[in-house]
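1. Using only what follows, build the 3D model:
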Amino acid sequence: MAAAPEPGVHILVDGDACPVKEEIYKVARRYAVPVRVVTNSYYRVPAEPLITKVVVGAGFDEVDDWIAEAAGARSIVVTADILLADRCVKVGSVVLGPTGRPFDAASIGNAVATRALMADLRAMDQTSGGPPPFSKTDRSRFLSALDQAIVRLRRTIA
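-> This next block holds a predicted model:
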């Protein structure tokens, strides 16, 4: 049985294409950390008090805007969107990619630059394909990173 949630500590999920939602729910239950899955489409989330679905409009960047406005120093944000990660890092959030890759002040600048470079290469037809397939190793790395992020965040808040 999970402990009572700690005030303010929460997980915000960029939910439209997140491959690790079940892993997030599993870790959140263990630590009794509330989760908000933010999306601009309707789909099911577990009917549990700790898990909330937030559906925003379908406009460009509405999910990102909602998450960026809700994020703060007591937030763990899960996203593969580099520009959203950048916005959340700037307000002090802990930010993880779905593969467990952490984004922080030291790494986000390089990630934004790489994203821009890849966009330019795609525009010039100099690259094809996308990221490698999501693997069991990615899933495991994410579980470990989320677990560590919750523990670290709780220590800094205590």
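2. only C-alpha atoms for contact and neighbour calcs from this point on.
-> Noted.
3. Just want the most central residue of this protein.
-> The structure's the chain has its C-alpha centroid closest to Val78; by Cα atoms, centre = their mean the separation is 0.7 Å.
4. now that residue: how far from Ser128?
-> 26 Å (Cα to Cα, to the nearest Å).
5. The closest residue to Ser144 other than its chain neighbours: what's it in contact with?
-> Spatial nearest neighbour of Ser144, chain neighbours left out: Gly100 (7.5 Å); criterion: Cα to Cα, 6 or more residues apart in numbering. Shown in contact with Gly100 (Cα atoms under 8 Å, 6 or more residues apart in numbering): 138-139, 141-146.
6. Let's see this one next, to set against the first:
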Amino acid sequence: MLYTSLNVFVDADSCPVKEEISKVASMYGLTVHYVASYNHVGSLDKGSNWHIVDTGDQAVDYFILNKVRQRDIVITQDLSLAALVVSRGVYALTPRGNIINEGDSEEIFLRKYLRLQNQKQKKRVKGPSKLTKEDKKNFLVTFEKILSKIEGFS
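-> The predicted structure follows:
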């Protein structure tokens, strides 16, 4: 099945599942847009659709927000970006395979506010744990479930 009208946007600055995304994209004929600021770009995969943006604060997020359309998919670790795109009818998926829904937005922004308050007070906040093989497997399963849902099979 080819998904020619569907775009997948990847916040590629620190995306740990690029290989998995490429695998699914080739299986289903997806158009994937990898978006990264130029200071986070390593080697660009040939045959991939890369968009390199300025290093300005939130430049990748702004690019994705300006390009994404209803029913597209955004893959990002940035939960604030995910919360913004789901309000537009876009699917948001984290590299751990978690789907972000519109109902998650309030909690996401509250947590961001609290994290910023801690930073202002110079409190150290522990980051997320390292991505595991199980996380990557969960990502693949969830990504394919979203594609099935878009196509109307579930």
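7. re the thing from before, which of the contacts of Gly100 of the first structure sit farthest apart?
-> Using Cα to Cα, the pair of the contacts of Gly100 of the first structure lying farthest apart is Asp138 and Leu146, separated by 12.1 Å.
8. When those two are compared, which one has more neighbours?
-> Taking neighbours as other Cα atoms under 10 Å, Asp138 of the first structure and Leu146 compare with Leu146 leading, 27 against 17.
9. re the thing from before, compare the contacts of Gly100 of the first structure and tell me which has the most neighbours.
-> Within the contacts of Gly100 of the first structure, most neighbours by other Cα under 10 Å means Leu146, with 27 neighbours.
10. Give the other helices and strands that the longest helix along the first structure contacts.
-> The helix that spans the most residues within the first structure, counting by DSSP state H, is helix 136-157. Secondary-structure packing of helix 136-157 of the first structure (3 or more Cα pairs under 8 Å, 6 or more residues apart in numbering; DSSP states H and E): helix 21-31, strand 94-96.
11. residue range for the shortest one in the second structure?
-> Using TM-score structural alignment, the residues of the second structure aligned to strand 94-96 of the first structure are 91-93.
12. Average offset of that stretch relative to the first structure?
-> Here the mean offset of stretch 91-93 of the second structure against the first structure after fitting is 0.3 Å, by mean Cα distance after the TM-score superposition for the first structure.
13. Residues touching that stretch, excluding its own?
-> Outside of stretch 91-93 of the second structure, the residues within contact range by Cα under 8 Å, 6+ apart are 71-76, 82-83, 85-86, 99-101, 143, 146.
14. how far does it sit from the chain's center?
-> Relative to the centre of its chain, stretch 91-93 of the second structure is centred 7 Å away, using Cα atoms, centre = their mean, to the nearest Å.
15. And for stretch 110-121 of the second structure?
-> That offset, for stretch 110-121 of the second structure, works out to 22 Å (Cα atoms, centre = their mean).
16. Now do the same contact list for the residue nearest to Leu2 of the second structure when sequence neighbours are not counted.
-> Computed as Cα to Cα, 6+ apart, the closest residue to Leu2 of the second structure that is not its neighbour in sequence is Gly29, at 4.9 Å. Gly29 of the second structure makes contact with 1-4, according to Cα under 8 Å, 6+ apart.
17. rerun that using 7 Å as the cut-off
-> Counting by Cα atoms under 7 Å, 6 or more residues apart in numbering, Gly29 of the second structure makes contact with 2-4.
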